[in-house]
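Peer 1: Dropping the sequence and predicted coords here.
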Amino acid sequence: MSESFVPSNMPSPLVFERVSREQFEQELQPMGQPFVMKGFAKHWHIVKSGLNSPNDLRRKAPQLNEAISVTRILAEEKSRMFYNPDMTGMNFGVASLSLDDCLRRMQETADNGKDDSPDYAAQCVPVAKYFPQILNNIDNPLVEKGLEPFIWFGNRVIVAPHFDETDNIAVVAAGRRRFTLFPPQQTKNLYIGPLDFNPAGQAISLVNILKPDLDAHPKYAEAYKHGLSVELAPGDAIYIPTPWWHHVQSLSPFNVLINYWWSQNDFGTAKPLGALLHAIQAFRTLPKPQQDAFRALLDYYVFDEANASREHIPEHAHGWLGELDDEKRRVLEHWIKNFSQ
């Protein structure tokens, strides 16, 4: 592999020292670009106190007997959550353990420091349920008050490029993590795997971006040109807009991340990924002339920024082409359900 294809040689996303709620909502979020906020959570107690080990986190978890889903990756997989060699299953196992057992196993791997130890990870864990005592000390002024945060903790785990359905602010609370990101326009160059069979619910890139095989994935060279990468320390945060692809590499023997997901829009029942799946069902099997025809309709009604579909219609008659209030949304959802039957 050429050294020119390592993530650390990619440019960094934009970096800010301070971001106000007004700046975030009016200037930065509308750009649709990821950016880093240095020292965003340096005042959080869990950051200031230094979570250096699973034992440190154990002392903040009163619900140690609560069951939790834990991922175990054998040492030979080099920390990478992925498919098995013939893509008939995954290269990791998942078990339900007590939180105490989970943290004990993570501590053993962190203490071992050898290449023959498995890596463990607990992912997307509700903070309020398992670590309620830290909930009041992890403020995030950029999102609505009361938005539920999630905590991710474990050893040196590597998550393949994937995208989230909603916007994401991810905050490193312990250890170091590298985020490598690709814009949605590079999807065609990332060799995306199956939608319905994947490690964690979202389709992933089949490219090992830490050691890309350009014979197997030659188009990745183009995706690489558009990638961004940054290493974050405790207290740093990153904003990842949907649907940017992001690869996450936990670099320390023990890592903790807290994240917040939310949508900029009230989608009702018509969520974007669901609409994409419905579009696959509706359009993929059509004859090519009909596919081209519906592509034109989608461009006209959905993706035309000039609002050509409504500019010639009196505003009072825009209907579903205009702003969707609650009543219009309810009627539209009723029509969608009827069309789906």
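Peer 2: Structure received. Residues are numbered from 1 along each chain as shown.
Peer 1: going forward, measure contacts and count neighbours with C-alpha atoms only.
Peer 2: Will do.
Peer 1: so residue 275 sits in a helix?
Peer 2: Yes: using DSSP: H, G, I helix; E, B strand; the rest coil, the assignment for residue 275 is a helix.
Peer 1: just so I have it, where are all the helices in the stretch 151-300 of the chain?
Peer 2: Under the criterion DSSP state H, counting those that start in this stretch, helices of the stretch 151-300 of the chain are mapped to 220-225, 272-283, 288-298.
Peer 1: Sorry, wrong one. I was asking about the stretch 1-150 of the chain.
Peer 2: Under DSSP H, counting those that start in this stretch, the stretch 1-150 of the chain gives helices at 21-23, 45-48, 54-58, 99-112, 127-130.
Peer 1: count of residues packed around residue 2?
Peer 2: Number of residues near residue 2 (other C-alpha atoms under 10 Å) recorded here: 8.
Peer 1: Please read the previous query as pertaining to residue 178.
Peer 2: Residue 178 has 19 neighbouring residues, counting by other C-alpha under 10 Å.
Peer 1: can you check residue 103 too?
Peer 2: 25.
Peer 1: what's the answer for residue 264, then?
Peer 2: 11.
Peer 1: got it, and the one 10 residues further on?
Peer 2: Applying other C-alpha under 10 Å, we find 12 residues neighbouring residue 274.
Peer 1: Check the gap between it and residue 284 for me.
Peer 2: For residue 274, the distance to residue 284 (C-alpha to C-alpha, to the nearest Å) stands at 15 Å.
Peer 1: thinking again about what came up before, how about TSV for the helices of the stretch 151-300 of the chain, with distance to residue 170 added?
Peer 2: Shown next, in TSV, are the helices of the stretch 151-300 of the chain (distance: least, C-alpha to C-alpha, whole Å):
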stretch	distance to residue 170
helix 220-225	23
helix 272-283	21
helix 288-298	33
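Peer 1: Quickly compare these and say which is most buried.
Peer 2: Across those, the average number of neighbours (mean count of other C-alpha atoms under 10 Å) peaks for helix 220-225, which reaches a mean of 17.
Peer 1: and for that helix, what are the contacting residues?
Peer 2: Identification of contacts with helix 220-225 by C-alpha atoms under 8 Å, 6 or more residues apart in numbering yields 5, 10, 182, 186, 189-191, 207, 212, 214.
Peer 1: Make a PyMOL selection of whichever of these turn out to be buried.
Peer 2: In PyMOL syntax, the buried subset of these is picked out as below (16 or more other C-alpha atoms under 10 Å):
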select buried, resi 5+10+182+186+189+190+191+207+212
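Peer 1: Distance to residue 280 for the contacts of helix 220-225 - can I get that in CSV?
Peer 2: Shown next, in CSV, are these (distance: C-alpha to C-alpha, whole Å):
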residue, distance to residue 280
5, 33
10, 33
182, 23
186, 19
189, 20
190, 19
191, 18
207, 24
212, 29
214, 29
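Peer 1: Comparison target below:
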Amino acid sequence: MSAMPGPIEELHDLDPAQLHAQLPGWTTPKVIRGLVTRWPLVAAATRSAQAAVDHLKQFDHGTLPVTATTAPPEAQGRVFYNADMRGFNFRREQIPLKVVLDTLLKYAPAPALPSIYVASTTLDSFLPGFRQTNALELGVDDPLASIWIGNRSRIAAHQDVPDNLACVAAGRRRVTLFPPSQVGNLYIGPLDFTPAGQAVSLVDFAAPDLVRFPRFSAALAHAQVAELGPGDAVFIPSLWWHHMEGLEAFNVLVNYWWRPVPAWMDAPMNALMLSLLALRDLPPAQRAHWQAMFQHYVFQADEHTAAHIPEAVRGVLGPLDQAGADHLRGVLRRRLER
């Protein structure tokens, strides 16, 4: 019998006004029950899906179509690859938001729904004024706020580099989390050909094939799960794998991404991709040597790493700032163009 996920740690009765004092220090997943129950959108959704749609429509930019992902009923909400993994089981269309919302209401009573999923749509661009009416003070610098709208959906386990606070505004969601260390047990697909930009687990969580993916049982032993209703939120730390399910015929989620690092820092995935090109296929002894180099200069770097070099000539080994990052990018570009 497969291991069962444990619960995500829960916080109750957290005053939203106190979130900004606590959120920046969190490093492990948390469910915050009732965090945004005072949002007008949540109040509307509690009355009906129609009321929630009416609330969203009042902020619709009107001239910017959203990107809607659609899939046939037989996909059963799973946004994924097609059978041979050379393509996908969905298509994307540019559609006015009000058409998406009306279509979701139209299909809601149907027993077998085509999947409709508007993912990661920037609030300030597409729903100007929404954030002011449905406000939340996070206490972090420059969060990117997005909205996700759809019917029943299953989004394969994936990870994001930023920290993430996801708030359920309508419907219900089930979130299953895995620590970053479970990468080897989740059977991650291609890094450079993905359904939505991030590499995803190939395991179907609704029917895991433990013959093909036997280590997934070990991943489940480390999993954490929670079901969220309107007003609930979940904090997903950077790089935690998360499988997201929309459980109702109408679901709305608002999330905030942020990275508590200087803006000049590059995307870590770029370093991984370059490492695949430069290191992975070296002879084992040479890989071991480079592992020691990375440990010394990156993963265990401290104030002693370059202390023996005069400060004025430490170059890329000195403290980085915007100017230093620009210089380092220039060095990399020249090296890659050789």
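Peer 2: Great, that's in hand. In this text the structure is predicted, and so the values were computed from the model without any measurement.
Peer 1: ok, back up a step: list just the nearest of the contacts of helix 220-225 of structure 1 to residue 69 of structure 1.
Peer 2: Using C-alpha to C-alpha, residue 207 comes nearest to residue 69 of structure 1 of the contacts of helix 220-225 of structure 1, at 26.5 Å.
Peer 1: Distance of residue 168 of structure 1 relative to residue 199 of structure 1?
Peer 2: Distance, residue 168 of structure 1 to residue 199 of structure 1, by C-alpha to C-alpha: 19 Å.
Peer 1: go on, residue 339 of structure 1?
Peer 2: Note on residue 339 of structure 1: its distance to residue 199 of structure 1, by C-alpha to C-alpha, is 32 Å.
Peer 1: who has more neighbours, these two?
Peer 2: residue 199 (17 against 8).
Peer 1: re earlier: with respect to residue 152 of structure 1, which of the helices of the stretch 151-300 of structure 1 lies nearest?
Peer 2: Nearest to residue 152 of structure 1 among the helices of the stretch 151-300 of structure 1 is helix 272-283; the distance by C-alpha to C-alpha comes to 23.5 Å.
Peer 1: mean offset of that closest one relative to structure 2 (after superposition)
Peer 2: Here the mean offset of helix 272-283 of structure 1 against structure 2 after fitting is 1.3 Å, by mean C-alpha distance after the TM-score superposition for structure 1.
Peer 1: in structure 2, what residues pair with that helix?
Peer 2: The aligned range for helix 272-283 of structure 1 in structure 2 is 268-279, by TM-score structural alignment.
Peer 1: Ok, stretch 169-186 of structure 1 next?
Peer 2: The counterpart of stretch 169-186 of structure 1 in structure 2, counting by TM-score structural alignment, spans residues 165-182.
Peer 1: Between the two ends of the matching stretch, what distance do you get?
Peer 2: This stretch, stretch 165-182 of structure 2, spans 21 Å end to end (C-alpha to C-alpha).
Peer 1: Stretch 239-248 of structure 2 now?
Peer 2: One end of stretch 239-248 of structure 2 to the other measures 27 Å (C-alpha to C-alpha).
Peer 1: counterpart of that stretch in structure 1, which residues?
Peer 2: Under TM-score structural alignment, stretch 239-248 of structure 2 corresponds to residues 243-252 of structure 1.
Peer 1: Name the residues that touch the matching stretch?
Peer 2: Residues from elsewhere that reach stretch 243-252 of structure 1 (C-alpha under 8 Å, 6+ apart): 155-167, 175-184.
Peer 1: Buried members of those residues into PyMOL, please.
Peer 2: The PyMOL command for the buried members of those (criterion: 16+ other C-alpha under 10 Å) is given here:
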select buried, resi 155+156+157+158+159+160+161+162+163+164+165+166+167+175+176+177+178+179+180+181+182+183
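Peer 1: got the residue ranges for the strands in the stretch 151-300 of structure 2?
Peer 2: For the stretch 151-300 of structure 2, the strands defined by DSSP state E, counting those that start in this stretch cover 153-158, 163-170, 173-178, 224-228, 233-236, 241-246, 251-258.
Peer 1: quick one: what's aligned to residue 146 of structure 2 in structure 1?
Peer 2: In structure 1, residue 146 of structure 2 lands on residue 150 (TM-score structural alignment).
Peer 1: That match - nearest residue in space that isn't next to it in sequence?
Peer 2: The spatial neighbour of residue 150 of structure 1 that comes closest, neighbours along the chain excluded (C-alpha to C-alpha, 6 or more residues apart in numbering), is residue 126 at 4.7 Å.
Peer 1: Assess the claim that that neighbour and residue 152 are in contact.
Peer 2: No: applying C-alpha atoms under 8 Å as the test, residue 126 of structure 1 and residue 152 come out as separate, 9.2 Å apart.
Peer 1: Compare the two and say which is more crowded by neighbours.
Peer 2: residue 152 (19 against 15).
Peer 1: Check how far the longest helix belonging to structure 2 sits from its aligned residues in structure 1, on average.
Peer 2: Determined from DSSP state H, the single longest helix within structure 2 is helix 322-336. With mean C-alpha distance after the TM-score superposition for structure 1, helix 322-336 of structure 2 departs from structure 1 by a mean of 3.0 Å once superposed.
Peer 1: who are the neighbours of that helix, in terms of helices and strands?
Peer 2: When contacts are defined as 3 or more C-alpha pairs under 8 Å, 6 or more residues apart in numbering; DSSP states H and E, helix 322-336 of structure 2 packs onto no helix or strand at all.
Peer 1: picking up where we left off before, and the residue nearest to residue 150 of structure 1, what is it in contact with?
Peer 2: Residue 126 of structure 1 makes contact with 148-151, according to C-alpha under 8 Å, 6+ apart.
Peer 1: now, which of those residues lie within strands?
Peer 2: Counting by DSSP state E, the contacts of residue 126 of structure 1 place 149-151 in strands.
Peer 1: Just the buried ones from those?
Peer 2: The buried subset of those (16+ other C-alpha under 10 Å) comprises 149-151.
Peer 1: and which of the residues you listed is nearest to residue 73 of structure 1?
Peer 2: Comparing these against residue 73 of structure 1 with C-alpha to C-alpha places residue 151 closest, at 19.1 Å.
Peer 1: Does the closest one touch residue 258 like I think?
Peer 2: Yes: with contact defined as C-alpha under 8 Å, residue 151 of structure 1 reaches residue 258; the gap is 4.4 Å.
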